[in-house]
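Enquirer: Next input, structure requested:
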Amino acid sequence: MAYSRILGTGSYLPPTVLSNAMLAERIDTSDEWIVSRTGIRARHIADEQETTSDLACKAAQAALADAGVAADEIDLIVVATTTPDMVFPSTACLLQEKLGVHGCAAFDVQAVCAGFMYALITANNYIKSGMAKKALVVGAEVMSRILDWQDRRTCVLFGDGAGAVVLGESDEPGILHAKLAADGRYKDILNTPAQIADGKIQGMPYLHMDGPAVFKFAVKALSDIAEKTLGEAGMSKDQVDWLVPHQANLRIIESTAKHLGLPMERVVVTLPEQGNTSAASIPLALDVAVRDGRIQRGQTVMLEGIGGGFAWGAVLLTF
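Expert: Next up, the predicted model:
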């Protein structure tokens, strides 16, 4: 049986930085209010001309370079995004064109903040089944375009960015085990319910979130799925070298780390400088920790996150 493992990582953040102090000039908030509730100090915002596929392309090029893989060697592209360039074609097809490659399978996955894990496991299964040998997996978002910038409960939380990995065929397991879940009963506590009909936007086009309800659900769901993933993999908590969580809220991250018995020194946290970049947050954080030398080859890493749907999951891998 073929296995897959990560060959390279890459990321991209738009150059424009929006600090809490800058936000406080627009709305009734403060750096202290935001940091004390979320841990966020700043976020990156895409320029008007930048699209999700633009961000994805820059992250993908960085990952390809890191892996030493040419774009035309890729035979599968999966993009996780909640903020596609357009209704169709998919952001993955647009990314494929920007990379200058043609013919390989390319499609989007929509599981909001859990999207990268859904995309990664989809690509892993393609490789394990022999349907692909090298896959490009990207999480990319321009969350700033679906925010109500007068709503301080939500606009302070999110940012834009993209992260990518190149996944390749291997004789030894790289992705050790994964567990994905979803429950549509919780659709109303985190959503953007608008749709296009008859040439008009129908429904609210801004992100809506019931913060306390999301927090309560996320803490329990992430703790449970981490434990189940380790149990099904036949591994113990002390075998995890690094936790790379979705960057949504510092208190959620700390709760997950505590449940796993991991000190925060072994948790990758990019939240203060990047905010919540939805499907991009896990690959962004992974790339940061790989490039600064914290995550080393052969170490065991757990990716974990949760988002609207609700959709959530955990991926255990050897880097």
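Enquirer: from here on, contacts and neighbour counts on C-alpha atoms
Expert: Will do.
Enquirer: all helices of the stretch 151-300 of the chain, in order?
Expert: Taking DSSP state H, counting those that start in this stretch as the criterion, the stretch 151-300 of the chain carries its helices at 211-233, 250-260, 271-274, 281-291.
Enquirer: Dump those into JSON lines; add distance to Cys93 and mean neighbour count as well.
Expert: What follows is those, written out as JSON lines (distance: least, C-alpha to C-alpha, whole Å; neighbours: other C-alpha atoms under 10 Å):
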{"stretch": "helix 211-233", "distance to Cys93": "32", "mean neighbour count": "16"}
{"stretch": "helix 250-260", "distance to Cys93": "33", "mean neighbour count": "19"}
{"stretch": "helix 271-274", "distance to Cys93": "27", "mean neighbour count": "22"}
{"stretch": "helix 281-291", "distance to Cys93": "20", "mean neighbour count": "24"}
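Enquirer: Now the second one, please; I'll put the structures next to each other:
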Amino acid sequence: MKHLNSVITGTGSYIPTVRVTNREFTRHTFYNEDETKIETLVDEVIAKFKDITGIEERRWVSDDLCASDIGAIAARRAIEDAGVDPETIDQIIVAHNFGDIKHGTIQTDILPSLASRIKHHLGIKNPSCIPYDLIFGCPGWVQGVIQADSYIKSGLAKRCLVIGTDTLSRLIDKHDRDCMIFADGAGAVVIEAKEEEAKRGILSAAAMSHTEEEAFYLYLGKSYHPESDPNIRYIKMEGRKIYEYALINVPEAMKVAVENAGVEPNEITKILIHQANEKMDEAIVKRFVKKCRIEKSVPELMPMSIRELGNSSVGTIPTLYDMIIKGKQPEHKIDKDDIVMFASVGAGMNINAVVYKH
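Expert: Have a look, this model is predicted:
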């Protein structure tokens, strides 16, 4: 019996050229949520931040680029890697959170959608190529992969382009310590339908949403600076609540995905988790490993890029995946028949996981 597989045939990413180290935040004056000034020395604030998040530097886009621009670059690289004609793409699914934000402004622009802009940038003329945006918080790119798989398995598409792109640097409050977390980046994959004897590609997925108390753990709010304009809003988050929520719920979603895939947990070779916070990611994977009695160590399973690239939301997983596939993470590799998990958590609050066999 032949299987209809959803297979990633090409990957691409764009890592911005502007490197911003932690030292560059020593010039900032940080405030608490109640607008009181943080009296702790900035050097101590930054050192504590690095200990918690693992971030030493992050990448921001140059002034001339927006999310759709870098998404198109990543997409073009994925298409070239797959060796396909762009005119044969059925769906362009673009995960993001804030649309295009021009340098020097804080206004989000999603008219037209980023997917339509990227289709335009790619020069695709085919009217049957349908572009649309997906807003699902940081798990957006993984959710796009789940949707592409659904299109393929249902027969509605044969070839999908799934992109994650964000420029969070344009929405940070420079008086909030959390601004040091956020970064920019884009990643993309081409997913194609393949009729094959063996089952491979996307084996399973799981997703969760909790909105009763959790909906506004991430939100837009005014700057912490006491003299800021209350009508201008920036990325804000309830860090402790997010940490606790993720630690309880993400390992469970990952476990469900493995059970749905029909594979043994010990068969998993890599876990590509959203690069949100190094300590949080380690704690999530440790709990998952313990829950599923996996024998591999966390460092062996979990490649990380957050130290150098920061948290680019929907861009973290596809960027990290492309880096591994292209040999840019020498301590990690993915071989034929390896089973990889993608897992993410973010605004909503939303969680998802995908099990993929190479």
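Enquirer: and the helices of the stretch 151-300 of the first structure as TSV, adding distance to Arg37 of the first structure?
Expert: Below are those laid out as TSV (distance: least, C-alpha to C-alpha, whole Å):
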stretch	distance to Arg37 of the first structure
helix 211-233	11
helix 250-260	8
helix 271-274	12
helix 281-291	19
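Enquirer: of all the ones you listed, which lies closest to Ala80 of the first structure?
Expert: helix 281-291 (10.7 Å; C-alpha to C-alpha).
Enquirer: Where does that closest one end up in the second structure?
Expert: Mapping helix 281-291 of the first structure onto the second structure (TM-score structural alignment) gives residues 316-326.
Enquirer: likewise stretch 53-64 of the first structure?
Expert: Going by TM-score structural alignment: stretch 53-64 of the first structure matches residues 68-79.
Enquirer: average gap between the matching stretch and the first structure?
Expert: By mean C-alpha distance after the TM-score superposition for the first structure, the fitted stretch 68-79 of the second structure averages 0.7 Å away from its aligned residues in the first structure.
Enquirer: Of all the residues in that stretch, which ones are buried?
Expert: Neighbour-count burial for stretch 68-79 of the second structure flags Ser68, Asp69, Ile70, Gly71, Ala72, Ile73, Ala74, Ala75, Arg76, Arg77, Ala78, Ile79 (criterion: 16 or more other C-alpha atoms under 10 Å).
Enquirer: Distance to Asn249 of the second structure added to these, as a markdown table?
Expert: What follows is those, written out as a markdown table (distance: C-alpha to C-alpha, whole Å):
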| residue | distance to Asn249 of the second structure |
| --- | --- |
| Ser68 | 32 |
| Asp69 | 34 |
| Ile70 | 32 |
| Gly71 | 30 |
| Ala72 | 33 |
| Ile73 | 34 |
| Ala74 | 31 |
| Ala75 | 31 |
| Arg76 | 35 |
| Arg77 | 34 |
| Ala78 | 32 |
| Ile79 | 35 |
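Enquirer: Closest to Lys158 of the second structure out of the residues you listed?
Expert: Ile79 (14.4 Å).
Enquirer: And whichever strand or helix holds the closest one, what does it pack against?
Expert: Per DSSP states H and E, Ile79 of the second structure falls inside helix 67-82. When contacts are defined as 3 or more C-alpha pairs under 8 Å, 6 or more residues apart in numbering; DSSP states H and E, helix 67-82 of the second structure packs onto strand 3-14, helix 114-122, strand 159-167, strand 184-196.
Enquirer: Tabulate those in CSV, adding columns for mean neighbour count and distance to Ala207 of the second structure.
Expert: Shown next, in CSV, are these (neighbours: other C-alpha atoms under 10 Å; distance: least, C-alpha to C-alpha, whole Å):
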stretch, mean neighbour count, distance to Ala207 of the second structure
strand 3-14, 24, 18
helix 114-122, 21, 23
strand 159-167, 32, 18
strand 184-196, 26, 20
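Enquirer: With Ile324 of the second structure as the reference, name the closest of the ones you listed.
Expert: Nearest of those (C-alpha to C-alpha): strand 3-14, 10.2 Å.
Enquirer: Residues in contact with the closest one: which ones?
Expert: The contact list for strand 3-14 of the second structure, computed with C-alpha atoms under 8 Å, 6 or more residues apart in numbering, reads 70-71, 73-83, 149, 152-153, 185-202, 318-319, 321-322, 325.
Enquirer: Residue in the first structure paired with Asn97 of the second structure?
Expert: Mapped onto the first structure by TM-score structural alignment, Asn97 of the second structure lines up with Thr82.
Enquirer: can you check Val355 of the second structure too?
Expert: Aligning on TM-score structural alignment places Val355 of the second structure opposite Leu316 in the first structure.
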